[in-house]
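**Student:** Below is the sequence, then the predicted model.
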Amino acid sequence: MHIALGMMHNWLEGVLSEHFRHRWGFQEDSQEKQKASERASPKSKRIRLGSENLTLDQDEVVDNDTSLSSDDDDINLGQGINGELMTKVDMDLFQYLMQDIVTPTGATKLPCNLGHAKHGCLKAEEWLSVFTLIIPLIIPELYLESRKMIGPKSRQGTLLQNTGDLVQCTRISMTKVVRDGHAGRFYNAYNRYWESSKKLFNNPRVKPNNHYALHIPEQLKL
């Protein structure tokens, strides 16, 4: 028996959902795990988010900007609630930054409680908006304080490349007009994305949607 999956189901509700919820770990969890995740976040992010949302422990309060610097400017991986990329602070800051983004007229409106269980699963058009309009603006804000911090083999550079390749694949796969070269660009970007995912997310499992995505270049040529 052959099962045919549509592009919308496979890519938007499959690959993107898996990446966002399980590799980045952007989803609601228990209060105990959330508190542990908050403590794992850099102080600079907690301070940036503001005292209205988070409270620093007394011994973590800083007096000047120099206290925010670190000997290791690169990001730490696996600091999320269940060992994923995003901490509770990252998720709160993501939602906070979303409020200032002006999306084009006609774009699908996204819920302010993104990632909360009570909102339910995002629809395909919402995933498209998240990865083409929101993420390209927010991820650099979250994980990059200066362009000078991007080293050729740094975790920041790998994360930005990984995210950029996923966004590029999304734009190509959802394009209304397929042009010469789109199939090759998707193939190259998706392979780079998968190789960098192995480094960032500890060799993630290959799921059916990931395997099916390898056939998207063939579909673009039809």
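**Tutor:** Thanks, I have the structure now. Predicted model, so just to flag it, every value in this text is computed and none were measured.

**Student:** okay, CA-based contacts and neighbour counts for the rest of this
**Tutor:** Noted.

**Student:** Residues touching stretch 129-144, excluding its own?
**Tutor:** 16, 45, 75, 90, 93-94, 97-98, 101, 103, 107-108, 110, 150, 156, 160, 163-164, 167, 170-171 (CA atoms under 8 Å, 6 or more residues apart in numbering).

**Student:** next, the one to line up against it:
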Amino acid sequence: MFHPLRKLQYRDPVRDIILGFMHNWLEGILEHQLRALWGIGRDTARSKTLAEFDEADDDEWTDSDISESETERNELKQEAQLFQDPVQWDQWRDTYLATYGASSSQASGTSTPRSIDLNLNEDVQMSYGDLIASEDAMEEDSDHTPVPASDMPADEPAHDESDTFQDIAVKGSWSFDKSRLAQLRAAIQEIILPTWVARPPGNLGEPGHRSLKADQYLILFTVILPLVIPEIGFDGSSDRQTIMLKSFQDLVAATIILTAFQTSIEAAV
């Protein structure tokens, strides 16, 4: 079928395409945020999918995995300390020579972790002091490009490896508790709106009302929720709530920019 837009010679059908934000954003992104991520009106299919995600997250890091990871970390530490102790270096060198010898090293074409050709054969006896001297000579022969001083302060506190990781992520099955949901529903009914504005249902999230329309999602996320969410909050954890509030702020800002009649590069950044 011939479309009148094809008469516009300057129109590029790829670069000049306009996505319908009503279906893609209002009835897509905002609906997913409300029903799936916040659990307000979450259906059975979404609940089942999110439960599978939660189960996968729980199995991702078990006590056994953490223990194995700690063991591997300690082994790497021991290997790193090997070349810092002259005695351990000599022991490793002797063991390596006795185990592999010159033929094995030359056949495989491998090099030592210090990136120095030891020429491992029976005639070479390199000590730890010889190794350090060789490295110093290599550094002197290299290009003497000045290295800028570090910007890190001299009194930078050392990283405390004893700090335990705190998982403050929100699981897929997260949802508003009953008290916060009740406050949200009360606010929907009490907030003063123009008569021509489509007010979201007062029993939001219950199966008693039909699916929300696009303009109801728009009013909910740009007018009602910005007035209510900062007051009722999301969660009891202060760290988690801070992150969720920041995410909600970004979502509202993106919605306002997307639905504006005009915008600019300054507003986008």
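**Tutor:** In hand now; what should we look at? Everything quoted here is computed from the prediction, not taken from an experiment.

**Student:** Can you calculate the TM-score here?
**Tutor:** Between these two chains, after superposing, the TM-score reads 0.51 (TM-score structural alignment, normalised by the length of the first structure); 132 aligned residues with a CA RMSD of 3.2 Å.

**Student:** coming back round to it: looking at the contacts of stretch 129-144 of the first structure, which are in helices?
**Tutor:** 45, 90, 93-94, 97-98, 156, 160, 163-164, 167, 170-171 (DSSP state H).

**Student:** any idea which of these is closest to residue 28 of the first structure?
**Tutor:** residue 90 (12.4 Å; CA to CA).

**Student:** how about the closest one, what's its match in the second structure?
**Tutor:** Residue 90 of the first structure maps onto residue 180 in the second structure, with residues paired by TM-score structural alignment.

**Student:** mind listing what that match touches?
**Tutor:** Residue 180 of the second structure neighbours (CA under 8 Å, 6+ apart): 232, 233, 234.

**Student:** Narrow the residues you listed to those that are buried.
**Tutor:** Buried members of the contacts of residue 180 of the second structure, scored by 16 or more other CA atoms under 10 Å, are residue 234.

**Student:** and which of the contacts of residue 180 of the second structure is nearest residue 45 of the second structure?
**Tutor:** For the contacts of residue 180 of the second structure, the nearest to residue 45 of the second structure is residue 234 (23.8 Å; CA to CA).

**Student:** Point me to the helix or strand that includes the closest one.
**Tutor:** Using DSSP states H and E, residue 234 of the second structure is not contained in any helix or strand.

**Student:** Quick check: the gap between it and residue 26 of the second structure.
**Tutor:** Distance, residue 234 of the second structure to residue 26 of the second structure, using CA to CA, to the nearest Å: 22 Å.

**Student:** circling back to that earlier point, ok, the contacts of residue 180 of the second structure in the first structure, which still hold?
**Tutor:** Compared against the first structure with both residues aligned by TM-score structural alignment, their matches' CA atoms under 8 Å, the contacts of residue 180 of the second structure retain residue 232.

**Student:** From the contacts of residue 180 of the second structure, pick the one nearest residue 65 of the second structure.
**Tutor:** Once CA to CA is applied, the member of these that ends up nearest residue 65 of the second structure is residue 234, at 31.5 Å.

**Student:** residue boundaries of the helices in the stretch 101-250 of the second structure?
**Tutor:** For the stretch 101-250 of the second structure, the helices defined by DSSP state H, counting those that start in this stretch occupy 101-108, 128-141, 178-190, 214-219, 225-232, 238-259.

**Student:** Deepest-packed of the ones you listed, please.
**Tutor:** Comparing the helices of the stretch 101-250 of the second structure by mean neighbour count (mean count of other CA atoms under 10 Å), helix 214-219 ranks first with a mean of 19.

**Student:** now it: which residue numbers in the first structure?
**Tutor:** Against the first structure, helix 214-219 of the second structure falls on residues 124-129 (TM-score structural alignment).

**Student:** Once aligned, what mean separation remains between that stretch and the second structure?
**Tutor:** Stretch 124-129 of the first structure, aligned to the second structure and superposed, deviates on average by 0.4 Å (mean CA distance after the TM-score superposition for the first structure).

**Student:** Kindly indicate whether the counterpart of residue 28 of the second structure in the first structure is helix, strand or coil.
**Tutor:** Structural alignment (TM-score structural alignment) places residue 28 of the second structure against residue 14 in the first structure. Here residue 14 of the first structure takes the helix state, with states given by DSSP: H, G, I helix; E, B strand; the rest coil.

**Student:** give me the number of residues near residue 14 of the first structure?
**Tutor:** 19 (other CA atoms under 10 Å).

**Student:** Would you check that it makes contact with residue 212?
**Tutor:** No. Shown here, residue 14 of the first structure and residue 212 do not form a contact pair, counting by CA atoms under 8 Å, at 10.1 Å.
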